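Here is a sequence with its predicted model. Questions after.
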Amino acid sequence: MKDATPAQPGAADRPAPASSPKTDAATAASLTGRRRPFWRWLLLAAVVILIDQATKLWFEAEFTYGQRLNVLPFFDFTLVYNPGAAFSFLADAGGWQRWFFTLLGLGASGFILWLLRRHGDEPRFALAMSLILGGAIGNVIDRMSYGHVIDFLLFYWNNAYFPAFNLADSALTLGAILMILDELLKLRRRP
């Protein structure tokens, strides 16, 4: 014997409740894979981190501190440590800068993740943010593990030397250039 629930009067006559446009857009986005770009950009950042860390480990294993190997008349491989930031900024600050730059890198990484979540469907901007994220985390890993960043790329001309850097620094720089380019192109398109 079936349990019969009394039908509400007029229930069949009422239209189904309308879903909100926001819910429909979120559902459509997830069904069409619109949110997928976020994961692609994270994967790119992870690849940058892995390549950066692998090269640093290789140079640590194959070179002694300060050793140089001439590759081109203006470029050497080397192994040096930088306890500071870019251009050895605060390198001689006494140790507190390790945690300052670590926290700064982690904070910037969190902000970049938020930006990627919101703007993952903008390829140039998301590419820039992914490179910056990978570079920032690559250097944060060094600071947390060793107390300094491992650098191994050295450019110079005669006796003028550009500070040594690594692949994480290269990714950060390329990401910053792409971000500026993206903004300039957006400004050009605006009326």
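Alright, I've got the coordinates.

alpha carbons only for contacts and neighbour counts from here, please
OK.

can you tell me which residues contact Arg98?
Pro83, Gly84, Arg143, Met144, Gly147, His148 (Cα atoms under 8 Å, 6 or more residues apart in numbering).

7 Å - rerun?
Pro83, Arg143, Gly147 (Cα atoms under 7 Å, 6 or more residues apart in numbering).

Just give me the residue right at the centre of this protein.
Leu133 (1.3 Å; Cα atoms, centre = their mean).

Helix, strand, or coil at that residue?
helix (DSSP: H, G, I helix; E, B strand; the rest coil).

do you know how far it is from Ala61?
To Ala61, Leu133 is 26 Å away according to Cα to Cα, to the nearest Å.

ok, now Ile177?
From Ile177 across to Ala61, the span is 32 Å (Cα to Cα).

Pick out whichever of those two has more residues nearby.
Using other Cα atoms under 10 Å as the criterion, Ile177 and Ala61 rank with Ile177 on top: 12 against 9.

Please tell me how far that one sits from Glu183.
On the measure of Cα to Cα, Ile177 and Glu183 end up 10 Å apart.

Check whether the residue nearest to the centre of the chain really touches Ser109, as I assumed.
Yes. Counting by Cα atoms under 7 Å, Leu133 touches Ser109, with 5.7 Å between them.

before we go on, here's another structure to hold up against the first:
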Amino acid sequence: MYLRKTLIIVFLILLADQISKIYVKTHFQLEESVEVFSWFRISFIENPGAAWGTKLSDILPISERTGKLLLTLFRLVAIGGIGYWLWDLIRKGANNYLRVAVSLIFAGAVGNIIDSLFYGLIFNHSVGQVATFMAEDNYGGLFYGKVVDMLYFPMVDTTWPDWVPGVGGNRFRFFAPVFNIADTAISTGVGILLVFNKRAFAKPDPAETQTETAMAQAQEAAPEGPESGEAAKPE
């Protein structure tokens, strides 16, 4: 039962994440933006690196292409580690806080690695045009895709008054990052671990764990009759 619930969470997040990314990629040009509300826009950008657009080539003396490949390979290893952790939590019957949090982090990480692995292979570029799905003239090839971001919440987008020392006349935006559903899942999972840290990492009660496991096994093993909970009556 734990495995089934975890798979449902991961599947729904991946489905929503990939549908939104493919839609934006095939309907928007790069840096195109549409205002939904005054505080929310769909703004299409692509992230070639890690968080906040950081590239390994900006830190290490390597080419941008090599840095992109190393980053993608690192993400694959990290996802393998998170996936094993999640499987171990399910196997041990960890509490809901920890299972849900790690499920969200895992689903978000997988959602973004799909972009890095395959988008460069199945799309052409979006500069000055709307990309084509399964295009022959792909923009990067396997392992060299860019992560699609589109959710932008400029809750405050204004200009500092001229009288403010140092920043007067400069643009001020509150919550400027552009992100995607996978990023949201990761952030939510991390938030659960931080806010509910004690509950998430509390040692499980062996008796409670055994009871939950026995109940789950009984539900899965119960035969499906014409009416739930009633034994079949002889004719």
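Perfect, I can see it now. As the structure is a prediction and not an experimental result, all values here were calculated from the model.

tm score of chain vs chain?
Comparison of the two superposed chains (TM-score structural alignment, normalised by the length of the first structure) gives a TM-score of 0.72, and 155 aligned residues with a Cα RMSD of 2.3 Å.

hey, which helix is longest across the first structure?
helix 36-62 (DSSP state H).

Start from the N-terminal end of the first structure and give the helices.
Using DSSP H, helices in the first structure cover 21-32, 36-62, 96-119, 123-146, 167-189.

Identify all contacting residues around the fourth one.
By Cα under 7 Å, 6+ apart, the surrounding residues in contact with helix 123-146 of the first structure are 41-42, 44-46, 48-49, 52-53, 98, 102, 105, 109, 112, 116, 119-120, 148-150, 168-169, 171-172, 175-176, 178-179, 182.

Show me what Arg117 of the first structure aligns to in the second structure.
In the second structure, the residue matched to Arg117 of the first structure (TM-score structural alignment) is Trp87.

ugh, typo on my part, it should be Gly138 of the first structure
In the second structure, Gly138 of the first structure lands on Gly111 (TM-score structural alignment).

same check, this time on Leu154 of the first structure
Leu154 of the first structure maps onto Tyr152 in the second structure, by TM-score structural alignment.

Not counting its neighbours along the chain, what's nearest that match?
For Tyr152 of the second structure, ignoring the flanking residues on the chain, the nearest one in space by Cα to Cα, 6 or more residues apart in numbering is Val178 at 4.7 Å.

Give me the aligned partner of the one you found over in the first structure.
Per TM-score structural alignment, Val178 of the second structure is aligned with Ala164.

Report the contact partners of that match.
So Ala164 of the first structure contacts Asp151, Phe152, Leu153, Leu154 (Cα under 7 Å, 6+ apart).

Filter those residues down to the buried ones.
For those, a burial check counting by 16 or more other Cα atoms under 10 Å picks out Asp151, Phe152, Leu153, Leu154.

Could you export those to a markdown table, including columns for distance to Leu31 of the first structure?
Conversion of these to a markdown table gives the following (distance: Cα to Cα, whole Å):
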| residue | distance to Leu31 of the first structure |
| --- | --- |
| Asp151 | 44 |
| Phe152 | 45 |
| Leu153 | 45 |
| Leu154 | 48 |
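
Among those residues, name the ones in strands.
Asp151, Phe152, Leu153, Leu154 (DSSP state E).

Show me the two of these that sit farthest apart.
Asp151 and Leu154 (8.4 Å; Cα to Cα).

list the residues that contact both of those two?
Ala164, Phe165.

quick one: Phe11 of the second structure from Asp58 of the second structure, how far?
For Phe11 of the second structure, the distance to Asp58 of the second structure - Cα to Cα - is 34 Å.
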